[in-house]
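# from the sequence below, what's the structure:
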Amino acid sequence: MPKIVDKAAMREAILQAALLVFQAKGYHAARMSDVATEAGLAKGTLYLYFASKEEMTAALAEGYFREIELRFMPEQPAESLDEFIEGLRTALSFGEEEARSIPVFFEVFGPSFTTDAFSQQVSKFFETLGECYGEHLSHLQTKGALSKQHNPSQLGRALAAMLDGLVLHRGLFGVPTERYVAMVDSALLLFRAGLSPAHD
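Predicted coordinates for the structure are as follows:
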């Protein structure tokens, strides 16, 4: 009886092996054969799942951004500006271990930014995040909780960029927890003050 292979589980195992290899050897130095060895597979078997290193990298990035989407994109619209801001604060709560994983992203995916496909993938993620925030802000505007002078769509994209900057500072520059929390509080306070309908 032929062995039944869980293709989804095998694909995930290969991606985890690729991540380990990319971290250990660097993206450019890593070879498909290195990934096959790490995964305990024949090289030919590896090619049944991924045609190239670039394809593996794109799949890794897709999984990474899927996790970020779950964290930063609220499913239900907030019913108040304060509720929306608190949701952002929760999403930005990165512990020490999570912060240390941020530089790893750039070690593994950094070289891929030179490819159009990967750059477009990252750009699409931030466009989606910005659109999500824009929709939530538009909802708040219809409820009278957001100043009418704002364009929710543009504001949502600007917010996505601001959050990205805070997270990068936390991870890439080793900002201590206490200082990072103060930075987040200050940024959200400023953002909250500018959104108030009191400015109308």
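# when you work out contacts or count neighbours from here on, use the C-alpha atoms and nothing else.
Will do.
# which elements pack onto the helix ranked longest in the chain?
When the chain is parsed with DSSP state H, its longest helix is helix 116-142. With contacts defined as 3 or more Cα pairs under 8 Å, 6 or more residues apart in numbering; DSSP states H and E, the packing partners of helix 116-142 are helix 53-72, helix 152-172.
# of all the ones you listed, which one is nearest Ser101?
Ser101 lies closest to helix 152-172 among those, at 7.4 Å (Cα to Cα).
# which of the residues in the closest one are buried?
Along helix 152-172, these residues count as buried under the neighbour rule (16 or more other Cα atoms under 10 Å): 152-153, 155-160, 163, 166-171.
# what's the closest of those to Pro103?
Gly171 (6.2 Å).
# coming back round to it: from the buried residues of helix 152-172, pick the one nearest Ala17.
Nearest to Ala17, judged by Cα to Cα, of the buried residues of helix 152-172 is Gly171 at 23.4 Å.
# residue contacts, Phe118?
Ala58, Ser112 (Cα atoms under 8 Å, 6 or more residues apart in numbering).
# give me the three-state assignment for the closest residue in space to Gly87 that isn't next to it in sequence.
Leaving aside its chain neighbours, Gly87 sits nearest to Pro74 (7.8 Å; criterion: Cα to Cα, 6 or more residues apart in numbering). Assigned by DSSP: H, G, I helix; E, B strand; the rest coil, the conformation of Pro74 is coil.
# what's the neighbour count on Pro74?
Neighbours of Pro74 under the rule other Cα atoms under 10 Å: 16.
# before we go on, could you also do this sequence so I can check it against the first one:
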Amino acid sequence: MHQLKREALLREAIAAFNQKGFHATSLDDIATSLGVTKAALYHYFPNKHSLLFEAFTEALRVGFDAIRKAQDSGGTGLEKLQMAIQEYLQVTLSELSRCVIITEEHALSPDDRVKIVEQRDRFEAALRGFVRAGIEDGSIIPCDPKLAIFSIFGAVNWVPKWFSEKGAWTNKQLARGMSELLCRSIAKNPPAELPIDISKLKKM
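Coordinates of the predicted model:
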């Protein structure tokens, strides 16, 4: 029960951070939306910065899970990269709301920021590895892997700002549509067309 309540508080905090930003969100806002007292929040998280740290940690955990699944899938470098992007988005945009706007990194405490940056760098290095593998196997055009991943994930990390579960697309449809669109930009043999209406993609 303790863990369930803690996860509920974290989900609500992440949703608030995504919607209003870290600095514009108070613990009172989060407590009110959940119908609990601020004292109850302190029982699980000592302060707002600890909530942000846990949000980043969770987002990166999801990212590493996506990397492992892509690595285990086989296929070309491009296929692995597309799977990693699709898996990451599909989970982070799920009803668990485990996504977090990565642009809030500056709001982390100095010690927490060091830990998160180290994990983030490992995550991005694995993604760049997929790009290099794709260049070697011919599925990706010659390009700078670092620039490619920065550009692709610049778009990926902004999705939580505008995605709504009440919209026309499910998280699975959007994850697939976005991964196809983004990977097309560096594909050696890009598809001739992309889905015109991703709301019609088969719900997996």
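# rewinding a little: which member of the buried residues of helix 152-172 of the first structure is positioned nearest Pro111 of the first structure?
Of the buried residues of helix 152-172 of the first structure, the one sitting nearest to Pro111 of the first structure (Cα to Cα) turns out to be Leu168, at 17.2 Å.
# pretty sure that closest one sits against Ile102.
Yes. The pair Leu168 of the first structure / Ile102 is scored as a contact, 7.4 Å apart, by Cα atoms under 8 Å.
# follow-up on the earlier one: roughly how far is the longest helix of the first structure from the heart of the chain?
Relative to its parent chain, helix 116-142 of the first structure has a centroid offset of 12 Å by Cα atoms, centre = their mean, to the nearest Å.
# again, but for stretch 24-38 of the second structure
Distance, centroid of stretch 24-38 of the second structure to centroid of chain: 24 Å (Cα atoms, centre = their mean).
# please report how far the residue nearest to Gly87 of the first structure lies from Glu12 of the first structure.
In this structure, Pro74 of the first structure and Glu12 of the first structure are 26 Å apart, going by Cα to Cα, to the nearest Å.
# for His36 of the first structure, which non-adjacent residue is closest in space?
Residue 36 of the first structure: Ala, not His. Lys43 (5.4 Å).
# what's the spacing between the aligned partner of Arg66 of the first structure in the second structure and Phe123 of the second structure?
Under the alignment (TM-score structural alignment), Arg66 of the first structure pairs with Arg61 in the second structure. According to Cα to Cα, Arg61 of the second structure and Phe123 of the second structure sit 10 Å apart.
# ditto for Leu181 of the second structure
Leu181 of the second structure is 21 Å from Phe123 of the second structure, by Cα to Cα.
# who's in contact with Leu27 of the second structure?
Applying Cα under 8 Å, 6+ apart, we find Leu27 of the second structure in contact with Lys38, Leu41, Lys48.
# from those, which is closest to His2 of the second structure?
Nearest member of these to His2 of the second structure, counting by Cα to Cα, is Leu41, at 11.9 Å.
# neighbours around the residue nearest to Ala36 of the first structure, how many?
Other residues close to Lys43 of the first structure by other Cα under 10 Å number 15.
# now which residue in the second structure aligns to it?
In the second structure, Lys43 of the first structure lines up with Lys38, judged by TM-score structural alignment.
# list the contacts of stretch 89-106 of the first structure.
Contacts to stretch 89-106 of the first structure, defined as Cα under 8 Å, 6+ apart, come from residues 23, 71-72, 163, 167-168, 170-172, 174, 177, 181, 184-185, 188.
# can you pull the buried residues of that stretch?
Using 16+ other Cα under 10 Å as the test for burial, stretch 89-106 of the first structure gives Arg89, Ala91, Leu92, Phe94, Ala99, Ile102, Pro103, Val104.
# could you list which of these belong to helices?
Members of the buried residues of stretch 89-106 of the first structure lying in helices (criterion: DSSP H): Arg89, Ala91, Ala99, Ile102, Pro103, Val104.
# chain neighbours aside, what residue packs nearest to Arg71 of the first structure?
That would be Ala91: by Cα to Cα, 6+ apart, it lies 5.9 Å from Arg71 of the first structure.
# tell me the counterpart of that neighbour in the second structure.
Checking TM-score structural alignment: Ala91 of the first structure goes with Ala84.
# quick check: that match vs Asp65 of the second structure, distance?
To Asp65 of the second structure, Ala84 of the second structure is 9 Å away according to Cα to Cα.
# from the chain's centroid, how far away is the one helix or strand Leu4 of the second structure maps to?
Assignment of secondary structure by DSSP states H and E places Leu4 of the second structure within helix 2-20. With Cα atoms, centre = their mean as the basis, helix 2-20 of the second structure stands 15 Å off its chain's centre.
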